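Novice: requesting a structural model of the entry that follows:
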Amino acid sequence: MAISIVLADDHHIIREGLRVLLDAQANFSVIGEAADGRSAVKMIIDRKPDVAVMDVSMPSLNGIEATRQIVAGSTKTKIIALSMYADRRYIDGMLKAGASGYLLKNCVTKELVTAINTVVKGNVYLSPQIATTVVNHYLCQTASSPGIASDELTDREREVLQLIAEGLSIKDIADMLHIGKKTAESHRRNIMQKTGIHSIAGLTQFAIREGLIQL
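Specialist: Reported below is the predicted structural model:
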């Protein structure tokens, strides 16, 4: 039986290229594409593919938060992060969220094929550059940086934080998340209390530092 795959990336040309490459494999079948994190979550939970190839940086809902929601949805889909960034924040975020693999976008087709076959068997796949970053990070963990990390916020608070950092108003955030304006304001207030940051500029810098958005 073919391995079913969903592609999630906000760049159409990347999704198109990945589809062509993966559909050329005899045992792979791309069954869907999503251009943002929210669409990806819905599609993956609905279609239950074997594997999702997930961009880390996407608008509205980034790949880290999308992965958290997919894993929380009890789907058995294995998630492979595909990113331009070998930054520890993104790697840590995706692996903690439940991803089974992390590759850089400059990987060759053979590596992506290997990664998909690896995670389907229940194993983890990290490209060589990523593996080095992960090892170095854990060797240096004793020198952890002070201050709150974004994983101390709730899932909803991280969603709201990303949208604030992307410049959305509280009304727009409430509409997008289908919640009341007062609820959105409450989430913003809780974020500020937990982080000790009381300006939009400061929250934006925090979101960038934590890998929730990119410059």
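
Novice: alpha carbons only for contacts and neighbour counts from here, please
Specialist: Will do.

Novice: which of the residues in the helix ranked longest in the chain are buried?
Specialist: Secondary structure of the chain per DSSP state H: the longest helix is helix 181-195. With burial defined by 16 or more other CA atoms under 10 Å, the residues of helix 181-195 counted as buried are 184-185, 187-188, 191-192, 195.

Novice: same question for stretch 84-97.
Specialist: For stretch 84-97, by 16+ other CA under 10 Å, it's 86, 88, 90-95, 97.

Novice: taking these one by one, which sit in helices?
Specialist: Short answer: the buried residues of stretch 84-97 in helices (DSSP H) are 88, 90-95, 97.

Novice: any idea how far the longest helix of the chain is from the middle of the chain?
Specialist: Helix 181-195 has its C-alpha centroid displaced from the chain centroid by 22 Å (CA atoms, centre = their mean, to the nearest Å).

Novice: here is a second sequence; please produce its structure as well for comparison:
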Amino acid sequence: MIRVLLVDDHPLVLDGINACLSSEPGIEVVGQASNGLEALELAESLSPAVVLMDVSMPVMNGLEATKEMQLRFPACRVLILSMHENREYILQLMQSGAAGYVLKDVASEELVRAIEVVNQGGTYFSSRASEALVKQFAPDNKHSYNEDRPCLTKREESVLKLLAEGGSNKDIARKLDISVRTVETHRQNIKQKLNIQTAAGLAKYAIENNIV
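Specialist: Model (predicted):
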């Protein structure tokens, strides 16, 4: 069971998401919070695997709460659920340590998939969130190459691309027909070469350098 904590300042939204997720056999909603401060308090006592976090909230907003969540509970994965598709919002939340960004108009099936992906260590962005980021970083020449960036092998670029698309180690191993241990090794090598330690940071790098 994936233990999920819901965080949103609108009771109707909380009730709707709770009803949606409660019917999923692999997900357990363990608590609900109306702001970031409550979320941190509940995370300490409930130990959720995934926190489904709104952005605009009173007392402590989603950006501040995500940063604090990563400092205090690094094993907890934060999935942003927002109505904003503004690229500045998305970039700030990626840099704060969020594992994914999903817009509130997605279907329930996609929300469940996003929770599963981030729980497995992947990164997930809904299609419109991804489009906002690609528009921000896409140069005139889609295939341009930054000569100053660290040199990744073809295999490492393949792994990075799948990581940025939200693939877990198992998913990547299956797609590339290699072992999970080999994927983990590539992942560590990529982090060391790029000096990037978070999944969201790797996704941002892949987008900026046209790897996805």
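
Novice: quick check: of the buried residues of stretch 84-97 of structure 1, which lies closest to residue 48 of structure 1?
Specialist: Among the buried residues of stretch 84-97 of structure 1, residue 97 lies closest to residue 48 of structure 1 (CA to CA), at 17.7 Å.

Novice: so the closest one sits against residue 72, correct?
Specialist: No. Counting by CA atoms under 8 Å, residue 97 of structure 1 stays clear of residue 72, with 9.4 Å between them.

Novice: which residues of structure 1 fall in strands?
Specialist: Assigned by DSSP state E, structure 1 shows strands spanning 3-8, 28-34, 51-55, 78-83, 101-104, 125-126.

Novice: spatially central residue in structure 1, please.
Specialist: residue 63 (1.7 Å; CA atoms, centre = their mean).

Novice: which residues touch it?
Specialist: Each residue near residue 63 of structure 1 by CA atoms under 8 Å, 6 or more residues apart in numbering is listed here: 37, 54-57, 81, 94.

Novice: next, work out how far apart it and residue 36 of structure 1 are.
Specialist: 8 Å (CA to CA, to the nearest Å).

Novice: which residue range of structure 1 does the lengthiest helix in structure 2 align onto?
Specialist: Criterion DSSP H: the longest helix present in structure 2 is helix 180-194. Mapping helix 180-194 of structure 2 onto structure 1 (TM-score structural alignment) gives no aligned residues.

Novice: just checking the distance from that helix to the centre of its chain.
Specialist: On CA atoms, centre = their mean, the centre of helix 180-194 of structure 2 falls 18 Å from the chain's centre.

Novice: next one: stretch 90-108 of structure 1
Specialist: A distance of 8 Å separates the centroid of the chain from that of stretch 90-108 of structure 1, by CA atoms, centre = their mean.

Novice: ok, the buried residues of helix 181-195 of structure 1 vs residue 138 of structure 1, which is closest?
Specialist: Looking across the buried residues of helix 181-195 of structure 1 and measuring by CA to CA, the closest to residue 138 of structure 1 is residue 195, at 24.4 Å.

Novice: between the buried residues of helix 181-195 of structure 1, which is nearest residue 208 of structure 1?
Specialist: Nearest to residue 208 of structure 1 among the buried residues of helix 181-195 of structure 1, with distances taken as CA to CA, is residue 195, at 13.8 Å.

Novice: that closest one maps to what in structure 2?
Specialist: Match for residue 195 of structure 1 (TM-score structural alignment): no aligned residue.

Novice: how close does residue 195 of structure 1 sit to residue 29 of structure 1?
Specialist: 43 Å.

Novice: now residue 10 of structure 2. Nearest residue, chain neighbours left out?
Specialist: With sequence-adjacent residues excluded and distances taken as CA to CA, 6 or more residues apart in numbering, residue 10 of structure 2 is closest to residue 34, at 7.2 Å.

Novice: test my guess that that neighbour contacts residue 8.
Specialist: Yes. If you go by CA under 8 Å, residue 34 of structure 2 and residue 8 touch, sitting 4.9 Å apart.

Novice: neighbour count winner among these two?
Specialist: Each of residue 34 of structure 2 and residue 8 has its neighbours counted (other CA atoms under 10 Å); residue 8 has more, 26 against 21.

Novice: surely the more buried one is in contact with residue 38?
Specialist: No. In this structure residue 8 of structure 2 lies outside contact range of residue 38 using CA under 8 Å: 10.3 Å.

Novice: which residues of structure 1 fall in helices?
Specialist: According to DSSP H, the helices that structure 1 contains are 12-23, 37-47, 63-72, 88-97, 109-120, 128-139, 155-165, 170-177, 181-195, 200-209.

Novice: counterpart of the first one in structure 2, which residues?
Specialist: If I follow you right, that is helix 12-23 of structure 1. The aligned range for helix 12-23 of structure 1 is 11-22, by TM-score structural alignment.
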